[in-house]
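In: I'll drop the sequence and a predicted model, then ask my questions.
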Amino acid sequence: MNKSIFYIAFLLFSYVGFSQTYEFHTVKDIETTPVISQDQTGTCWSFATTSFLESEIIRITGKKVDLSEMYNVRNTYLDKAENYVSRQGKTQFGEGGLAHDVINSARKYGVVPENNFIGKTDADLVYNHEKMVAELEAIVKKAVAQTPKKYPNWKADYASVLDTYLGKYDDNKIISPNISIDGKTANEGKSLTPKQFLASTKLNLDDYVTITSFTNEPFYSKLILNIPDNFANGSMYNMPLDEFIQNIDNALDKGYTLALDTDNSEVTFGRESGVAVVPENVNDTKAILKEIKPEKNVTQEYRQSEFENYDTQDDHLMHIVGKVADQKGNQYYKVKNSWGTKAGKEGFFYMSVPYIRLKAISVLLNKEGLTKKTKIAIGV
């Protein structure tokens, strides 16, 4: 009788020990603005990086400012067109982009609050850029085919399409600057240009760097990663994979968030469960989205091979805002997404360390979030 009870208890313990559903507790949580949706657009790069800048404003000033994602999108589309036509069509043109595109846009055009440019002609409509992008692409392809000399009005036609779908914007002034998301108004009564408004946020765009980890270029050098959405040829600091992860952790520990470029096309990126993991055993692919299972040891070499064979691609940008741990002590990065609050865990996803080691293309962060060792090695 006692042996039977012991055997049953052992089986129960084994089941609990090896088939545990996820139970998360907070390790680090950095304040950010509410989750919103990019709707039916490929503008995750702007939503993620704009959210990153909003968290930076909170960190620097304590103010919660809702910045316009579509203002960055509109201006970046202008630069994409110039790039495409100048390169005679020998480059990418589409909805995608990277985190540095928002920094470049802010540097060139400034930023504005959401209430000054919502980026659609009807506030009740969802974002949908399918028709807009098709019309924009047709114009730049026509400009290349006919040459700008024979199609001198292509820029005006292009801007007209942006105005039609995103709404017109007065580049001269914004009427109600610095509206915080809690309804309080700062700088009331003043009119600011987008660049003046940028200055009022206290953001220093020179503070931001992008880091990555690949072996096809020397470590601690600047790398222009050859991926389709890097139309701007933005450079990144390259470093060993372990150090790449150490810098992500260091930034979070110091209270800095990060804009993340990653691959979300994996079957173990749980759009419903909100968990993103890399199973050690392929047979656990389905179960691991609900239960804790062993994960793969991701080496530098494995990361590189998965990137080179296209199994890792830059599909999506999100915003790392903290860390959680499961009941076994495994840590995960808390990542804010732009698919609305119904996706994942109320709009957030928990990415395991192996998933980030394998699938994180790059991260944009404040250089003060880097480790001392990395700062010295890359000279920032």
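Out: Arrived safely.
In: all contacts plus neighbour counts: C-alpha atoms, from now on.
Out: OK.
In: OK, contacts around residue 276?
Out: Each residue near residue 276 by CA atoms under 8 Å, 6 or more residues apart in numbering is listed here: 268-270, 289, 349-352, 355.
In: cool, residue 139 as well?
Out: Contacts of residue 139 (CA under 8 Å, 6+ apart): 154, 157-158.
In: Got a ChimeraX select line for the buried ones in those?
Out: Remark: buried members of the contacts of residue 139, expressed as a ChimeraX selection using 16 or more other CA atoms under 10 Å:
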select :154,158
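In: out of the contacts of residue 139, who's nearest residue 126?
Out: Set against residue 126, the nearest of these by CA to CA is residue 158 (22.1 Å).
In: Mind telling me what element the closest one is part of?
Out: helix 154-166 (DSSP states H and E).
In: Just put the contacts of residue 139 in TSV and tack on distance to residue 210.
Out: Shown next, in TSV, are those (distance: CA to CA, whole Å):
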residue	distance to residue 210
154	34
157	34
158	31
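In: Out of the contacts of residue 276, list just those in helices.
Out: Among the contacts of residue 276, the members found in helices (DSSP state H) are residue 355.
In: if we take the contacts of residue 276, which one ends up nearest to residue 20?
Out: Among those, residue 289 lies closest to residue 20 (CA to CA), at 11.2 Å.
In: Strands along the stretch 151-300 of the chain, start to end?
Out: Ranges of strands within the stretch 151-300 of the chain are 208-212, 222-224, 235-238, 258-262, 275-276, based on DSSP state E, counting those that start in this stretch.
In: okay if I get those as TSV plus distance to residue 185?
Out: Output for those, formatted as TSV (distance: least, CA to CA, whole Å):
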stretch	distance to residue 185
strand 208-212	28
strand 222-224	41
strand 235-238	37
strand 258-262	27
strand 275-276	38
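In: which stretch of helix or strand covers residue 28?
Out: Assessed by DSSP H and E, residue 28 sits inside strand 25-29.
In: Go through the helix or strand following that strand and flag the buried ones.
Out: Past strand 25-29, further along toward the C-terminus, the next helix or strand under DSSP H and E is helix 44-61. Residues 44-59 are the ones in helix 44-61 that count as buried (16+ other CA under 10 Å).
In: do the same with stretch 9-16
Out: Within stretch 9-16, not a single residue qualifies as buried, counting by 16+ other CA under 10 Å.
In: just stretch 211-226 next, same as before
Out: 211-214, 219-220, 222-223, 225.
In: Tell me which residues are up against that stretch.
Out: The set of residues external to stretch 211-226 that reach it, using CA under 8 Å, 6+ apart, is 233-241, 244, 300, 303-304, 361-364, 377-378.
In: residue boundaries of the helices in the stretch 1-150 of the chain?
Out: Along the stretch 1-150 of the chain, the stretches classed as helices by DSSP state H, counting those that start in this stretch are 2-18, 44-61, 69-86, 99-109, 130-146.
In: Next one for the comparison:
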Amino acid sequence: MTVISDQEIADFSADFNTNSKNQVASRAARRSGLLEASFNDRVSERLNHVFSTELDVDGVTDQKHSGRCWEFATLNVLRHYFGKQNKVKDFTFSQAYNFFWDKIERANAFYNAMIRLADKPLNDREVQSWLAFAGEDGGLWSMAINLVKKYGVVPSYAMPESFNSNNTTGLIDSLARKERKDAIALRKLVSEGSSQDELEKAKKHFLNEVYRMVSVALGEPPKKFDLEYRDDDKKYHLERDLTPREFVQKYFKDFKFDDYVVLSNCPNHEFNKLYHMPLYDNVDGGDQIKFLNVPIEYLAQAAVAQLKSGDAVIFGNDVLKQMERKTGYLDTELYQTDKLFGVDTKMSKADRLATGEGFATHDMTLVGVDEDHGHIRKWKVENSWGDKYGHKGFYEMSQPWFEDYVYDVVVRKEFLTDEQVKLAEGPAIDLKPWDNIG
């Protein structure tokens, strides 16, 4: 192992000052910041607001300061469906309602895992993965659907947003701290030879406390509500005393939840394999969280086909890479920092995933695509960051950005190949909690 010598520092400085462009770049970067100094405004030439296929959707939603994009994206798909079926574009569902039940169900899954893994040391990698995941508010489409299947949905007015649903840091920090302390208690009970009944009694006590915490933070969810709205033709509708489950059973009876498959593109794992992520199984007794890993072109083909059928497409992505909120541009050439620095940081998608540089950080919804004789030019994206960003809350995404930074799409089986359908319905490979599959 060698240290950096004074001579090497002098060489570095001399090399930097050899090219006068470095000083120009430094002055621009110091004055306006690296991203602004490297911003490529020419991307606007291809990211306009015109699309060859475009769904008729109303305004966007706003998740505020929370990690609930997965619930917003899922409920956006459901509200578009409800709106189309009932001719009411501006109807919205309560994200707070499903968020409430996610906290309860995820605590239950956590406690079950702590009991199951109690014979492993506290520093075991799997145990540490569960402890790190405690209280989290991020998630995935399949997790949201598990909640909808078990608890239904309610209109946004039946359980409106509150400070703590819009700003989840305080709640998830409190839940994480409590669940980790409870984990120690459960592990101790197991080590003392407690019976299954004693463990279940302790878990029920902890869950009761979690329920109290979430109820204080969000309010208790409604058990019944009146469905009331005026449709696009100004016709008034009222249906009294619906339960959240009855609402789904009646108004989504033709929405085949089990027909949807998550196609992933994670080239650090073998293609044409179905993977299962046990860490994300948020509802015990619910559906497992699975992904069918395929080349990127299949994600694009299936997404286009579903959009042309008239339905939106949820997709997981790394939204913080090569994105500007103000314009809503998502383009691989947006910030040219490599040219500013005079370096090459380009990595393959597989290498980014393998090193932790790549990761799905957000869920959004595809609501349009622009094609030219089968060639995809760009996509229209519905975000959940309010209408002050992008084009009234909608973003424009280039096809190269899709290929680099999209990790999964949620599509119906009819848009898969026969072989992919067979794989999606077959056995899955269990992943370790630390495996990065986007």
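Out: Yes, it's here. Small disclaimer: the values here were computed from a predicted structure and weren't measured.
In: coming back round to it: got a ChimeraX select line for the buried ones in the contacts of stretch 211-226 of structure 1?
Out: Buried subset of the contacts of stretch 211-226 of structure 1, written as a ChimeraX selection, criterion 16+ other CA under 10 Å:
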select :234,235,236,237,238,239,240,241,244,300,303,304,361,362,363,364
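In: returning to what we had before: report the aligned residue range of structure 2 for the helix holding residue 158 of structure 1.
Out: Helix 154-166 of structure 1 corresponds to residues 206-218 in structure 2, going by TM-score structural alignment.
In: what's the mean deviation for that stretch versus structure 1?
Out: Comparison of stretch 206-218 of structure 2 with structure 1 after fitting gives an average deviation of 1.3 Å (mean CA distance after the TM-score superposition for structure 1).
In: residues in contact with that stretch?
Out: By CA under 8 Å, 6+ apart, stretch 206-218 of structure 2 touches 96, 100, 103-104, 107-108, 162, 164-165, 171, 175, 182, 220.
In: could those be laid out in CSV, adding distance to residue 227 of structure 2 and neighbour count?
Out: Formatted as CSV, the contacts of stretch 206-218 of structure 2 follow (distance: CA to CA, whole Å; neighbours: other CA atoms under 10 Å):
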residue, distance to residue 227 of structure 2, neighbour count
96, 17, 26
100, 20, 20
103, 25, 22
104, 26, 18
107, 31, 25
108, 31, 21
162, 21, 13
164, 25, 19
165, 23, 24
171, 30, 21
175, 32, 20
182, 40, 18
220, 19, 15
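In: got JSON lines for those residues, with distance to residue 414 of structure 2 too?
Out: Below are the contacts of stretch 206-218 of structure 2 laid out as JSON lines (distance: CA to CA, whole Å):
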{"residue": "96", "distance to residue 414 of structure 2": "32"}
{"residue": "100", "distance to residue 414 of structure 2": "33"}
{"residue": "103", "distance to residue 414 of structure 2": "33"}
{"residue": "104", "distance to residue 414 of structure 2": "34"}
{"residue": "107", "distance to residue 414 of structure 2": "35"}
{"residue": "108", "distance to residue 414 of structure 2": "35"}
{"residue": "162", "distance to residue 414 of structure 2": "39"}
{"residue": "164", "distance to residue 414 of structure 2": "40"}
{"residue": "165", "distance to residue 414 of structure 2": "36"}
{"residue": "171", "distance to residue 414 of structure 2": "40"}
{"residue": "175", "distance to residue 414 of structure 2": "40"}
{"residue": "182", "distance to residue 414 of structure 2": "45"}
{"residue": "220", "distance to residue 414 of structure 2": "39"}
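In: what's the farthest-apart pair in the residues you listed?
Out: Taking CA to CA, the two most distant members of the contacts of stretch 206-218 of structure 2 are 162 and 182; they sit 27.3 Å apart.
In: Count the residues that sit near residue 216 of structure 2.
Out: Residue 216 of structure 2 has 12 neighbours, counted by other CA atoms under 10 Å.
In: ok, now how distant is it from residue 103 of structure 2?
Out: 13 Å (CA to CA, to the nearest Å).
In: likewise residue 151 of structure 2?
Out: Distance, residue 151 of structure 2 to residue 103 of structure 2, by CA to CA: 13 Å.
In: same thing with residue 109 of structure 2?
Out: Residue 109 of structure 2 is 10 Å from residue 103 of structure 2, by CA to CA.
In: Kindly report the same for residue 180 of structure 2.
Out: Using CA to CA, we find residue 180 of structure 2 at a distance of 14 Å from residue 103 of structure 2.
In: Return the residues in contact with residue 396 of structure 2.
Out: For residue 396 of structure 2, the contact set (CA under 8 Å, 6+ apart) comprises 47-49, 328-330, 378-381.
In: how about 10 Å then?
Out: Contact analysis of residue 396 of structure 2 by CA atoms under 10 Å, 6 or more residues apart in numbering lists 44, 46-51, 323, 327-331, 366, 368-369, 378-382, 390.
In: With residue 363 of structure 1 instead?
Out: Residues in contact with residue 363 of structure 1, defined by CA under 10 Å, 6+ apart, are 98-99, 209-212, 236, 244, 247-248, 257-262, 317-320.
In: and if we set it to 7 Å?
Out: Contacts for residue 363 of structure 1 (CA atoms under 7 Å, 6 or more residues apart in numbering) come out as 210-212, 258-261.
In: One more: residue 244 of structure 2?
Out: Contacts of residue 244 of structure 2 by CA under 7 Å, 6+ apart are 151-154, 224.
In: hang on, the earlier thing: show me which of the contacts of stretch 206-218 of structure 2 is closest to residue 236 of structure 2.
Out: Using CA to CA, the contacts of stretch 206-218 of structure 2 come closest to residue 236 of structure 2 at residue 96, 25.9 Å.
In: correct me, but that closest one touches residue 165?
Out: Yes: contact criterion CA atoms under 7 Å: residue 96 of structure 2 and residue 165 qualify, at 6.1 Å.
In: Residue 160 of structure 1: neighbour count?
Out: Neighbour tally, residue 160 of structure 1, other CA under 10 Å: 15.
In: Now compare the contacts of residue 139 of structure 1 with structure 2 and keep only the conserved ones.
Out: For those, no contact persists in structure 2, with contact defined as both residues aligned by TM-score structural alignment, their matches' CA atoms under 8 Å.
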